[in-house]
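Engineer: prediction below, plus the sequence it came from.
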Amino acid sequence: MPRLFVDLPLHENAELTLPPGPARHVQVLRMQPGDTLTCFNGAGGEWTAEVLRMGRQDVEVRIGAHDAVDRELLVKVTLAVGMPANDRMDFLVEKATELGVHAIQPLVCERSVLRLSGERALKKVEHWKGVAVAAAEQSGRTRVPAIEPVLALPAWLAGHRCDAQRWLLSFLRSATSLGHAAPAHDVVFVSGPEGGLSPAEEGLAQHAGFAPVTLGPRVLRADTAPLAALSFLALQHR
């Protein structure tokens, strides 16, 4: 059964017109009145729905029963990542959503190849939100991770306040193996771009309370390292 993210209030027996994105999806699938689908709006759980009318530009549905299913991780994981270039950030957002990430914070770092600001940054964030929605629909998630506005690493560290455990993916000799640092509650990871974080940036992160952790002796790509860390936590806290 198709699953669609519908960014509207949903309740049983409501009849509504789908927003343009979900409506196009229904039309592409050539669904007909009487066909059923699953809707979720990120507030938790999901609803069955029945197609009532197929128009040229719009689709009307009736919302059915609510299922309070919860497929989220037991810990909320935020990835603050130095954005990898080209389509690797798309890949990271897609796979992190599938693995259960709570939020993604795109960062510009000293060694970043991808540098975004202004209107270009806003458009990229909207694009990544669409990638996250599609991945949530496909993977069965009932919540869509937040994709935060692009920030420079020092600015984000200066304004970052949370009660979560803070970890820095690092090759520092003092880094603790991630396998020995399993969290008891929510986690924020900081991970660098291609070329990693500079020594000054690692110092800033540690001063902000981020403890260095390592994934092992091998050098992982900028899009692989945060996904490996998230995978480790996802297997522990399903």
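Structural biologist: Cool, got the structure.
Engineer: contacts and neighbour counts: CA atoms only from here.
Structural biologist: OK.
Engineer: now the helices for the protein?
Structural biologist: 20-28, 88-99, 118-139, 153-159, 199-207, 224-236 (DSSP state H).
Engineer: next, count neighbours for the closest residue to residue 47 other than its chain neighbours.
Structural biologist: Nearest non-adjacent residue to residue 47, counting by CA to CA, 6 or more residues apart in numbering: residue 66, 4.5 Å away. Residues within reach of residue 66, counting by other CA atoms under 10 Å, total 18.
Engineer: and residue 66, what does it touch?
Structural biologist: 11, 12, 45, 46, 47, 48 (CA atoms under 8 Å, 6 or more residues apart in numbering).
Engineer: please name the residues that touch the fifth one.
Structural biologist: Spelled out, that is residue 47. Taking CA under 8 Å, 6+ apart as the test, what residue 47 contacts is 10, 12, 38, 39, 40, 63, 64, 65, 66, 67.
Engineer: and the comparison structure, right after this:
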Amino acid sequence: MQLFYSKSLDIESTSYTLPKDESKHVIRVLRKQPGDTIYLTNGKGYLFTAQVYDANPNKCKLSITSHTYQEPRDYKLHLAVAPTKLNDRFEWFLEKATEIGVTEITPLLCDHSERKVIKEERFLKILQSAMKQSLHYHLPALNPLTPFKDFITNAHSNTFIAHCEDDTKSLLKSELSPATDYTILIGPEGDFSTTEIQQALQKNIIPVSLGHSRLRTETAAIVACHSVAFINE
């Protein structure tokens, strides 16, 4: 099944017109004809079944015939991750975390951050593409780039910070339970600063280790994401 995305769809929708690029793909590449079936999601848990009724390659028109709802996962996972110097590595993380199961992502601006500007629109497109590819119907929320100190102000009880300093830490996997919401902070290539770690501890954020290996930022984020998803299998 090939899935298309439109945030404007809701349960009251009876028709939809695909944008020009998707219209060309549906008609010229997929060779859909009037009466053929198309599947769409609005990223809010709904799967819409539609039929082509006007096979225009510039403005393909669909008739919505039914919809179903996919319940969200039993847990929510919020990953706050410092963007990497190389954009493609952070984009890889966005794609894989969406496939594995993340609810919310906050790019984090830290003391040692090498990247201080992000392309939110491009990141959002990557999330949408990964959601469609993995046949999920819930689009992860993407927040603006947020300074570390601002982010930890509202930290809740199940918030963890994964850092590399030789302090007392427990393994993340030993702290996890099924059907529980978590927030996990992952630092930049140079790790969180000592000041940031102390600020986090003062907010009762729990320091954790992801294992014995020293991981790249994007790898650490995926390990954290998978650990939460695995405990909920």
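Structural biologist: It's in. Only a predicted model underlies this, so the values are computations on that prediction, with no experimental measurement involved.
Engineer: which of the contacts of residue 66 of structure 1 are conserved in structure 2?
Structural biologist: Contacts conserved in structure 2 for those, using both residues aligned by TM-score structural alignment, their matches' CA atoms under 8 Å: 11, 45, 46, 47, 48.
Engineer: who wins for neighbours among those?
Structural biologist: residue 46 (26 neighbours).
Engineer: surely that residue meets residue 63?
Structural biologist: No. Using CA atoms under 8 Å, residue 46 of structure 1 makes no contact with residue 63, being 10.2 Å away.
Engineer: show me what residue 198 of structure 1 lines up with in structure 2.
Structural biologist: With TM-score structural alignment as the criterion, residue 198 of structure 1 lines up with residue 193 in structure 2.
Engineer: how much space between the closest residue to that match other than its chain neighbours and residue 196 of structure 2?
Structural biologist: Closest residue to residue 193 of structure 2 apart from its sequence neighbours, by CA to CA, 6+ apart: residue 111 at 6.3 Å. Note on residue 111 of structure 2: its distance to residue 196 of structure 2, by CA to CA, to the nearest Å, is 8 Å.
Engineer: next one: residue 204 of structure 2
Structural biologist: Distance from residue 204 of structure 2 to residue 196 of structure 2, counting by CA to CA: 13 Å.
Engineer: then residue 206 of structure 2?
Structural biologist: Distance, residue 206 of structure 2 to residue 196 of structure 2, using CA to CA: 13 Å.
Engineer: adding distance to residue 1 of structure 1 and mean neighbour count, write the helices of structure 1 out as JSON lines.
Structural biologist: Below are those laid out as JSON lines (distance: least, CA to CA, whole Å; neighbours: other CA atoms under 10 Å):
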{"stretch": "helix 20-28", "distance to residue 1 of structure 1": "11", "mean neighbour count": "16"}
{"stretch": "helix 88-99", "distance to residue 1 of structure 1": "18", "mean neighbour count": "22"}
{"stretch": "helix 118-139", "distance to residue 1 of structure 1": "11", "mean neighbour count": "17"}
{"stretch": "helix 153-159", "distance to residue 1 of structure 1": "41", "mean neighbour count": "15"}
{"stretch": "helix 199-207", "distance to residue 1 of structure 1": "45", "mean neighbour count": "15"}
{"stretch": "helix 224-236", "distance to residue 1 of structure 1": "26", "mean neighbour count": "18"}
